[in-house]
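A.B. asks: Have a look at this prediction, sequence included:
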Amino acid sequence: MKSRYKRALIIIAALVVIGVAASLILNALNSNIALFVTPSEVAAGKAPKDQVFRIGGMVKDESVKRDGLTVHFVITDLVKDIPVAYTGILPDLFKEGKGAVIQGRMNTSGEFIASEVLAKHDENYMPPEAKHALDQAQKNGSNK
């Protein structure tokens, strides 16, 4: 075999290996992405179907109900409310009237089944996307 053909085979094999590696990496990244949506977007049907996503807002006052290890509460962007169910131990900073970001998926009855709950860790801080989403929801709610 001539060296020219050997070089071409090596280049083709390297491109195939790089292509397979890139597709595996992209597939892994795509399956681990959790989009962030607001309760208003969920109520409008803009939430991903059959996919894990994050919903952020405020925990509605007087909405936390405990049933054993399962906690039911309502997350709101002050315009729309979404009921949430979480089985597990909540973070210490989780409180009514405080910000939270919840990861999970919607069930068929319209309840958000949470797999992870993240509580706001500082009185003055809110993630920029959550703050922007709350401001937009309030602005859109007051325009109607």
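C.D. replies: Alright, I've got the coordinates.

A.B. asks: For the rest of this, base every contact and every neighbour count on C-alpha atoms.
C.D. replies: Will do.

A.B. asks: The helix or strand harbouring Ala13 - contacts with which helices or strands?
C.D. replies: Take DSSP states H and E as the rule and Ala13 turns out to sit in helix 3-32. With contacts defined as 3 or more Cα pairs under 8 Å, 6 or more residues apart in numbering; DSSP states H and E, helix 3-32 has no helix or strand neighbours.

A.B. asks: after that helix comes which helix or strand?
C.D. replies: Where DSSP H and E defines the elements, the next helix or strand beyond helix 3-32 is strand 35-37.

A.B. asks: Which SSE is immediately downstream of that next one?
C.D. replies: Secondary structure here is assigned by DSSP H and E; on that basis, the next helix or strand after strand 35-37 toward the C-terminus is helix 39-43.

A.B. asks: just checking, what packs against that next one?
C.D. replies: By 3+ Cα pairs under 8 Å, 6+ apart, helix 39-43 packs against strand 53-59, strand 81-87.

A.B. asks: follow-up on the earlier one: what inclination does the helix holding Ala13 have with respect to strand 53-59?
C.D. replies: Counting by axes from the mean of the first three to the mean of the last three Cα atoms, to 10 degrees, helix 3-32 lies at 30 degrees to strand 53-59.

A.B. asks: Below is structure B, check it against A:
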Amino acid sequence: MKEKENTISNVVQVYEEKGPIGYWVKKANDTFSNVIRKTGEYGDFNRLEWQFFNAIHEKENLTMSEAARSLDFFTDEAGIEKLVKRFEAQHLIRVHYHDISITEKGRQAYEEVVSVQKEIMIKAMKDISPEAYRTSIETLETLLKNLRPYTV
């Protein structure tokens, strides 16, 4: 019992020093959302556009409902439709009925965007060890598991 009290006391001390973890999770999410992947020929890609592009590239063909499911964390159906129209107008994808496929121009654009994304990830992970990264994820997993009974 005394050990649990010490652990809680230590966590409270870190909380008071660094702030609540929810603040940092929100700040990280906002930052990830605002990272722009700038390409020379194909324009800029935000987080949602990158996620959409990556999902299409991975599956080759994607239905509208699959796209909506894979991106529901980031946007609603109207946001998906807007994204599809933009990518289609730029000839990065082809839409046939409800099926989405990547075009040759889309494949070329994807290769440029993935190169930029890799560069961003390398810079983002600077000074973060694999152990620290794993600990961060495991801590968030545990926190989410512990909060599950209190969520709707």
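C.D. replies: Good, I have the coordinates. A quick note: this is a predicted structure, and the numbers were derived from the prediction, not measured.

A.B. asks: Any idea what the TM-score comes out to?
C.D. replies: Counting by TM-score structural alignment, normalised by the length of the first structure, the TM-score of this superposition works out to 0.29. Behind it: 74 aligned residues with a Cα RMSD of 5.2 Å.

A.B. asks: coming back round to it: of the helices and strands packed on helix 39-43 of the first structure, flag the one that's most buried.
C.D. replies: Neighbour counts (mean count of other Cα atoms under 10 Å) averaged over each of those peak at strand 53-59, with a mean of 25.

A.B. asks: which residues touch the next helix or strand after that strand?
C.D. replies: Past strand 53-59 of the first structure, heading to the C-terminal end, the next element that is a helix or strand (DSSP H and E) is strand 65-67. The contact list for strand 65-67 of the first structure, computed with Cα atoms under 8 Å, 6 or more residues apart in numbering, reads Val71, His72, Phe73.

A.B. asks: Can you give me the neighbour number for Gln136 of the first structure?
C.D. replies: 15 (other Cα atoms under 10 Å).

A.B. asks: what's the spacing between it and Arg105 of the first structure?
C.D. replies: With distances taken as Cα to Cα, to the nearest Å, Gln136 of the first structure is found 23 Å from Arg105 of the first structure.

A.B. asks: those strands in the second structure, which residues are they?
C.D. replies: 37-38, 44-45, 61-63, 93-96, 99-102 (DSSP state E).

A.B. asks: of all those, which lies closest to Val11 of the second structure?
C.D. replies: strand 37-38 (36.5 Å; Cα to Cα).

A.B. asks: Give the other helices and strands that that closest one contacts.
C.D. replies: Using 3+ Cα pairs under 8 Å, 6+ apart, strand 37-38 of the second structure is in contact with strand 44-45, helix 104-124.

A.B. asks: Could you rerun that using 6 Å?
C.D. replies: strand 44-45 (3 or more Cα pairs under 6 Å, 6 or more residues apart in numbering; DSSP states H and E).

A.B. asks: chain center to the strand it packs on: distance?
C.D. replies: Here strand 44-45 of the second structure is found 14 Å from its chain centre; the criterion is Cα atoms, centre = their mean, to the nearest Å.

A.B. asks: Which other helices and strands does it contact?
C.D. replies: Counting contacts by 3+ Cα pairs under 6 Å, 6+ apart, the secondary-structure elements packed against strand 44-45 of the second structure are strand 37-38.

A.B. asks: Which stretch among the helices and strands packed on helix 39-43 of the first structure approaches Ala119 of the first structure most closely?
C.D. replies: Once Cα to Cα is applied to those, the stretch that comes out nearest is strand 53-59, at 9.7 Å.

A.B. asks: between that closest one and strand 81-87, how many degrees?
C.D. replies: Counting by the same axes, to 10 degrees, strand 53-59 of the first structure points 110 degrees away from the direction of strand 81-87.

A.B. asks: If anything else comes up later, I'll come back, but that's it for now.
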